[in-house]
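> predicted model and sequence follow; I will ask about them next.
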Amino acid sequence: MSRLRAASLLDALGIGAIVAVAIASLVILIAPSIIVVIISFDTRAFVAFPPQGFTLDWYRQVFSQDVLVEAMWNSLQVGVTVTALCILLGVPTALVCVRGRFRGTTALSIYVLVPHMVPGIVLGVAVLFAGALVGVGPSIGLQSLSIAVFVLAVMVRTVMSRLQRLDPALDEAAANLGATPFQNLRTITFPLLMPAILAGSVFTFIEGFDNISVAIFTHGFRDRPLPIELLAMVQTTNTPLVAAVSGVQILLAILALAAVSKSIGLDRVND
C-alpha cells in the first residue's frame, strides 16, 4: 500500500508540474500581447504601464492617418494575394503528394517544406536578388510572391493532413457508381477538404498580413505594409499609437480565427 501511495503521490506531483509549466508558458506567451492592448487605451502621450486612464483616441488616429490606412490597405492586398496563391498552388500539391502514384511524392512534399524552414530574412534577400536578375523590383507583387513561397507549406501540410484521414472507400464507392475522377474531386473530395482549406487560408492570410521578416526586403518604397510602417513608427515615436496599431493587428488575427471556429470549428480541420 505504501508503494502505491508513493506512486500516486509521484503521479500527482508530475501532473502538477506539467500543469504549472503549461500555465507559465501561456502567461509568458500571452501576457506581452495583453499588456500592449492595455497600453493602447492609455490617456498619456507616452508608453507606460499601468495606464492612468481610458481613451479610444489612439485607435481613432490609426484610422484617421492616411499613411496608416494606406499601409493597412497594402497589407490587406498582400494577405489576399498570398492566400489566393497558396490555395491555387497548395491544394493541388497536397493532392499530388497524398494521392500521386509516382516516386517523387516524398521529395515534392519535402521540397515544399524547405522554404518554410529557411529563415524569412534569408528568403527575403534571396527573392530580392532573384527579382533584380529578372528586372522585377520591390513591390506588392514581389512581396506577395515571396511570402506565398514562405508559407505555402502551411496550406500544403494542412490539406495533406485532412486528405490522409479521408476514407479511401469513398473514392471506390464513387467509382463504382460511375463517377469520373473529376466528378469525384468536385462532389466528394473538395467538400470534405473545405474545413482544411479554410483553416489554411486563415493562417496564410494572417501571415501575409503580418509578415515582416520577408516583407522588409521585398516591399516597395511607396507600398509599405502595416508591419513595416509599425517598425518605422517604433523608431521615431513613443506614443500609445504604436500599441494601437499592434492592437488592430491582434484583433484581426483573433477575428479571423473566431470566424473559422464559428463557421467550421477548428476541431474539424483534421477530423
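Yep, it's here. Residues are numbered from 1 along each chain as shown.
> C-alpha from now on. contacts and neighbour counts both.
Fine.
> residues contacting the residue at minimal distance from the centre of the chain?
Among the residues of the chain, the one closest to the centroid is Phe203, at 3.2 Å (Cα atoms, centre = their mean). By Cα atoms under 8 Å, 6 or more residues apart in numbering, Phe203 lies in contact with Val154.
> another structure for you, compare them:
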Amino acid sequence: MRSLRQMSIWDVLGIGLILAVAVFSLILLVAPSIIVVIISFDTRAYVSFPPEGFTLRWYAEVFKQDKLVEAMLNSLQVGVTVTILCIALGVPTALACVRGRFRGKTALSVFVIVPHMVPGIVLGVAVLFAGALIGVSPSIWLQSISITVFILAVMVRTVQSRLMRLDPALEEAAANLRATAFQSLRTVTFPLLMPAILAGAVFTFVEGFDNLSVAIFTHGFRDRPLPVELLSLVQFTSSPLVAAVSGVQIVLAIVALVLVSISIGLDNVNE
C-alpha cells in the first residue's frame, strides 16, 4: 500500500471525501437512535431533548400496557413464523440456484429477488387485494406469508454467498467415500452452511418483527403487530412511552447482532 507521500493530491482528496461521507452517513444512521434512547429515560411526560432527569418509568409503563404487550407477542409470532418459512424455502432455493443444473436456474434466482426490490407498500397492497379476491382476510398468517415473500431474498442471498465459496471437492470426496447425496448434504454441506443459515435467520427475524410497510396492509384487526401499534401510538400521544418502545426494539436488534457475533462471528458469514 502506498504511503501518503507517494499519493497524488487527487488520491488524498478522494480518500478524504470517502471518509467524510462514511462518517457523515454513520452519524445520520446512529445519532437518531441514540437520541431516541436518551429521550426514553426523560422524567417529563412529553418528548423533549435534552432530558431533565433520569427514570425507568416509561420502560415499566410499556409492559403495563396490554395493547403493547399483545402487539409485542404478535410481532414475536410473526418474526418466528417468517424465520421458519425463510429457512424452509430459502435454503433449498439457494442450493438449487448454486448447485442445480436445470434450465431456468437464473430465472429462479431473479424471481426470488424481485419481491424484495418492490416497495413494501406496493407488495402489501397487492397481497391485500389478492387476499380479498380469494376470500382470505387480513390476519397474522397472511402478514407472515407476505413478509416472507418480501424478505426471502435475504436468506437466499446469504446462503448463496456462503455456498458459492464452498469447495465442491468436499462434496465430491464424500461421494467418493460412497456417501449418498443426502448423507453428503447432511454431514458436509449443512454444517458448513450453518453460519450463513443462522445469520440469515437472525436478519429475517428482525425484519419480520419490525416490518411496517407490508404489515400495515396485511395484519388483522385483532393481530396488530408492534410497528403498527407504535404508529398508532405516535398519532395520539407525545409521551416518552413511544421512545421507550423504540428503545426496546433497538435493544432487540443489537442483542440479535451480538448473538450472531458471539456464536458464529460476523466474519464467518460469507467466508
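Thanks, I have the structure now. Remember, it's a predicted structure, so these values are computed and weren't measured experimentally.
> quick check: TM-score for this pair?
Superposed pair, TM-score by TM-score structural alignment, normalised by the length of the first structure: 0.97. Supporting alignment: 268 aligned residues with a Cα RMSD of 1.2 Å.
> where does the residue nearest to the centre of the first structure fall, helix, sheet strand or coil?
With DSSP: H, G, I helix; E, B strand; the rest coil as the basis, Phe203 of the first structure sits in helix.
> what of Val136 of the first structure?
coil.
> tally of neighbours for it?
14 (other Cα atoms under 10 Å).
> I figured it was touching Phe129, is that so?
No: Val136 of the first structure is not in contact with Phe129 according to Cα atoms under 8 Å; the separation is 9.4 Å.
> residues near Ile39 of the second structure, how many?
Ile39 of the second structure has 27 nearby residues by other Cα under 10 Å.
> now do stretch 53-68 of the second structure: distance to the chain's middle.
Counting by Cα atoms, centre = their mean, to the nearest Å, stretch 53-68 of the second structure is centred 26 Å from the centre of its parent chain.
> that stretch: which residues count as buried?
For stretch 53-68 of the second structure, burial by neighbour count (16 or more other Cα atoms under 10 Å) applies to Trp58, Tyr59, Val62, Leu68.
> secondary structure for the residues you listed - can I get that in a markdown table?
Below are the buried residues of stretch 53-68 of the second structure laid out as a markdown table (three-state DSSP):
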| residue | secondary structure |
| --- | --- |
| Trp58 | helix |
| Tyr59 | helix |
| Val62 | helix |
| Leu68 | helix |
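> so can I have CSV of those residues showing distance to Ser246 of the second structure?
Formatted as CSV, the buried residues of stretch 53-68 of the second structure follow (distance: Cα to Cα, whole Å):
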residue, distance to Ser246 of the second structure
Trp58, 11
Tyr59, 10
Val62, 10
Leu68, 12
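> nearest to Leu212 of the second structure among the residues you listed?
Set against Leu212 of the second structure, the nearest of the buried residues of stretch 53-68 of the second structure by Cα to Cα is Leu68 (15.3 Å).
> now check the first structure for the residue matching the closest one.
For Leu68 of the second structure, the aligned position in the first structure is Leu68, judged by TM-score structural alignment.
> quick check: chain neighbours aside, which residue is closest to that match?
Excluding its sequence neighbours, the residue lying closest to Leu68 of the first structure (Cα to Cα, 6 or more residues apart in numbering) is Val62, at 6.2 Å.
> before we move on, the earlier item: nearest to Arg103 of the second structure, of the buried residues of stretch 53-68 of the second structure?
After measuring the buried residues of stretch 53-68 of the second structure against Arg103 of the second structure - Cα to Cα - the closest member comes out as Leu68, at 48.7 Å.
> run through the residues that contact that closest one.
So Leu68 of the second structure contacts Val62, Leu226, Glu229 (Cα under 8 Å, 6+ apart).
> over to Ser75 of the second structure?
Contacts here follow Cα under 8 Å, 6+ apart; on that basis Ser75 of the second structure touches Gly208, Phe209, Asp210, Pro225, Leu226.
> for stretch 182-196 of the first structure, measure first residue to last.
Terminal residues of stretch 182-196 of the first structure lie 20 Å apart, using Cα to Cα, to the nearest Å.
> where exactly do the helices run in the stretch 51-200 of the second structure?
With DSSP state H, counting those that start in this stretch as the criterion, the stretch 51-200 of the second structure has helices at 57-62, 66-99, 105-117, 120-134, 140-163, 168-176, 181-184, 190-210.
> nearest to Trp10 of the second structure, of those?
Taking Cα to Cα, helix 140-163 is the member of those nearest to Trp10 of the second structure, at 34.7 Å.
> quick one on the thing from earlier: quick one: the match of Leu68 of the second structure from Ala256 of the first structure, how far?
In this view, Leu68 of the first structure and Ala256 of the first structure are 21 Å apart by Cα to Cα.
> who touches stretch 166-185 of the first structure?
Ile188.
> go again with 10 Å.
With Cα atoms under 10 Å, 6 or more residues apart in numbering as the test, stretch 166-185 of the first structure has contacts from Leu95, Arg186, Thr187, Ile188, Thr189, Phe190, Pro191, Leu192, Leu193, Asn270, Asp271.
> how long is that stretch from one end to the other?
Stretch 166-185 of the first structure stretches 12 Å from its first residue to its last (Cα to Cα).
> which residues in the second structure does it align to?
Counting by TM-score structural alignment, stretch 166-185 of the first structure sits on residues 166-185 of the second structure.
> next one: that stretch to chain centre, how far?
32 Å.
> for that stretch, which residues meet the burial criterion?
Neighbour-count burial for stretch 166-185 of the second structure, counted by 16+ other Cα under 10 Å, picks out Leu166, Glu171, Ala174, Ser184.
> picking that back up, from what I see, the residue nearest to Leu68 of the first structure and Met233 are in contact.
No: between Val62 of the first structure and Met233 there is no contact under Cα atoms under 10 Å: 11.9 Å.
> shared neighbours, those two?
Leu241, Val242, Val245.
> before we move on, back to that, could you see which of the contacts of Ser75 of the second structure carry over to the first structure?
For these, the subset whose aligned partners also touch in the first structure (both residues aligned by TM-score structural alignment, their matches' Cα atoms under 8 Å) is Gly208, Phe209, Asp210, Pro225, Leu226.
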